[in-house]
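J.: Take this sequence and fold it.
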Amino acid sequence: MSSGARGQGGFDLGPPRHPRRMSLTPMIDVVFLLLIFFMLASRFGTDAVLPIAGGAEGAGSEWQGAPRLVDVTPDTVLLNGQPASEGQLAVQVAQLLPDAGAAVILRPREGAPLQRLVTVMDLLRDGGVTNLILIE
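T.: Okay, the predicted model is just below:
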């Protein structure tokens, strides 16, 4: 046999080769493709924000007008302790407001899911009631 490199069993595999250097180009292409994918798939901007005030905001001013307490229970909505229909809630609350910017207190009751509270808040906001104070 020749004087070249021999593998096991006496086979001539030819002259030894130098290992090839790996190219980084395919890896860089994959990284850029992933970057573009995540940029297109992600959401930019702010999510919906609920404009509410904490219970301490109304402490500095004197309450004016009739009481405006909306209790949100799992089954019903109570306006000043009396059952109110959700369709007429904004109208009934608006009748109690001394002016358009007057506060309305929201109180979720035990067992009321958060989505129900958000739904009632949306009903009031759609009816023109914007100053909502959330208490425990």
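
J.: hey, let's count contacts and neighbours off CA atoms from now on
T.: OK.

J.: Can you list the residue ranges for helices in this protein?
T.: Taking DSSP state H as the test, the helices found in the chain are 25-41, 89-96, 114-126.

J.: Now show me the structure for the sequence below, then we'll compare the two:
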Amino acid sequence: MLSQPNSGLIPRQRRRRQLISLTPLIDVVFILLIFFMLASSFLDWRSISLGTPAQATAASSSMEGALLIRVLADGGLDLSGERLDEAGVQARLASAVGRKPDQRVLVQPAAGVRMQRAVAILDLVTAAGIRDVSLIRDSRAGG
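T.: Take a look at the predicted model:
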């Protein structure tokens, strides 16, 4: 007698593919987000405080005796009419602070000078110990 081909076997069921749940992945992303938000410090930003134009005009009477640093378009520096490099400017400013602790310095970037270069010079001035620093506009720039 002939037997049927599948008679002795258990019928094979199709396996259903498991669906991947995204809930644990989303939980991990939120936990990482909260961790980095709590671990980061947003209060340590460096800022440059600049006076409003009304304050600048009131302070213009005290510009007498101030040192003028012109930031030239070619990247050079001019301190009160003398062309110097950054180290020379910083040395002169340090000696000026030694003579007069409340020395005022005016920084005047020429037209075409990048803002980052002007900020670097402001940092150089404050590193020399000068606290009274003003950024002024080049009158020849126009506009």
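
J.: Just the TM-score for the two chains, thanks.
T.: The TM-score (TM-score structural alignment, normalised by the length of structure 1) is 0.63; 114 aligned residues with a CA RMSD of 3.1 Å.

J.: would a markdown table of the helices of structure 1 with mean neighbour count and distance to Leu79 of structure 1 be doable?
T.: Formatted as a markdown table, the helices of structure 1 follow (neighbours: other CA atoms under 10 Å; distance: least, CA to CA, whole Å):
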| stretch | mean neighbour count | distance to Leu79 of structure 1 |
| --- | --- | --- |
| helix 25-41 | 11 | 44 |
| helix 89-96 | 17 | 8 |
| helix 114-126 | 16 | 12 |
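
J.: Out of those, which is closest to Ala56 of structure 1?
T.: helix 114-126 (18.8 Å; CA to CA).

J.: Identify the residues contacting the closest residue to Glu110 of structure 1 other than its chain neighbours.
T.: Once flanking residues are discounted, Glu110 of structure 1 sits nearest to Thr73: 7.1 Å by CA to CA, 6 or more residues apart in numbering. Contacts for Thr73 of structure 1 (CA atoms under 8 Å, 6 or more residues apart in numbering) come out as Pro108, Arg109, Glu110, Gly111, Ala112.

J.: could those residues go into JSON lines alongside neighbour count?
T.: Listed next are these as JSON lines, based on neighbours: other CA atoms under 10 Å:
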{"residue": "Pro108", "neighbour count": "19"}
{"residue": "Arg109", "neighbour count": "14"}
{"residue": "Glu110", "neighbour count": "10"}
{"residue": "Gly111", "neighbour count": "10"}
{"residue": "Ala112", "neighbour count": "15"}
